[in-house]
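> Show me how the following folds:
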Amino acid sequence: MCVAAGSAIERAFKLLGKRWIGIVMASLMGGPVHFADLRRTVPGISERMLSDRLTELQAAGLVVREVHSGPPLRVAYRLTDAGCALRPALDELRDWAETHLPAGNETCDDSGCG
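Sure thing, here's the model as predicted:
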C-alpha cells in the first residue's frame, strides 16, 4: 500500500532534496563559513551552483549572508535558527547512511519497509 507523503514533507524535500543542498547545510553546521572556504568544502560544486544554492537557502530563511568589510571584502554565510534546527535531522540521515549506505555500495533494495 502506498502512503501519501503529505505537503510538509513534500515542501521539505522540494528544497532539501536538491543536489548539493544537504552538503552545503552540513558544511555550515560548524558556524559561519566564507564563500571560498565553503567552495573548497563542497568538492565538485561550481561557484555558480554554490551561489545559486546559497541564494535558495537564504530565500527559504535557512541561511544568512554576511558581508565583512575588509580589506579584503569577504562574504560569509551562517545558518539561521531555522537552519540550525535541521541539525538533528541531518545527524540522523548521516547515521542512517553510515549504517545502510556503506561507502562503495551503490545497490538499492526496493522491497519496501513493511
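> all contacts plus neighbour counts: C-alpha atoms, from now on.
Noted.
> What's the separation between residue 107 and residue 94?
18 Å (Cα to Cα, to the nearest Å).
> From the neighbour counts alone, determine which of those two ranks first.
residue 94 (14 against 7; other Cα atoms under 10 Å).
> Let's compare: structure for the following, please.
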Amino acid sequence: MATQSAAQRRAAAKTVYNAFVAACPTRQLFATISDKWVGLVLVALADGPRRYGELNALIAGVSSKMLTQTVRTLERDGLVTRSVTAGVPVRVDYALTPMGRSLFPVMLAVKDWAEGHLDEVLAARARYDGAAAAPAGS
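Below is the predicted model:
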C-alpha cells in the first residue's frame, strides 16, 4: 500500500462522513447546529458583532447559563469569535466567522420557514390531537 500524505488522509476521511452512522463525528455537529439556541444566536449575529448583553436581551427565554454555553460551543466549533476589549467594564463582543456566515443562510431559511408555516403546523397539531382524543371506533 502506498504512503499517503496528511492532506490525502484528510481528504479520504471526509468522504466517509455519514451522520446516519452513530459513531460519525458529523452526528455531534448536526446535533449542535440543530439546537434552537444555536440557530437563534447565529441569526442574531448576522448583522454584525453583538455584546453578550445584547444577545441576552434579543433572544427571549434564553438563560444566561444556556447563552454562555451556546456561544462557547459556537466559538469552539469555529462559528463565532469572541473579542475582549479592555476597559471598565470589559467589553466582550461576539461575531460570526466566515464559516459561521456560511451557515447563516441555512439558519435564516429554517427560521423563516418556521415563521411562515406556523399556522399550518398548529392546524395539523390540532387535527392530530383531536383524532387522538376521539374514542376508538368513532
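> TM between them?
After superposition, the two chains reach a TM-score of 0.77 (TM-score structural alignment, normalised by the length of structure 1), with 105 aligned residues with a Cα RMSD of 2.7 Å.
> which other helices and strands contact the lengthiest helix in structure 2?
In terms of residue count, the longest helix belonging to structure 2 (DSSP state H) is helix 98-133. If you count contacts as 3 or more Cα pairs under 8 Å, 6 or more residues apart in numbering; DSSP states H and E, helix 98-133 of structure 2 packs onto helix 36-44.
> Point to the residue nearest the middle of structure 1.
Using Cα atoms, centre = their mean, the residue of structure 1 that lies closest to the mean C-alpha position is residue 22, 2.2 Å off.
> Tell me which residue of structure 2 matches up with that one.
In structure 2, the residue paired with residue 22 of structure 1 is residue 39, using TM-score structural alignment.
> Residue 54 of structure 1 now?
Superposed on structure 2 with TM-score structural alignment, residue 54 of structure 1 falls opposite residue 71.
> Quick one: neighbours of that match, just the number.
Neighbours of residue 71 of structure 2 (other Cα under 10 Å): 23.
> Just to be sure, it is in a strand?
No - Residue 71 of structure 2: not assigned to a strand; according to DSSP: H, G, I helix; E, B strand; the rest coil it is helix.
> Excluding chain neighbours, what is closest to it?
residue 80 (7.2 Å; Cα to Cα, 6 or more residues apart in numbering).
> Touching, that neighbour and residue 101? I think so.
No - the criterion here is Cα atoms under 8 Å, and residue 80 of structure 2 misses it with residue 101 at 9.0 Å.
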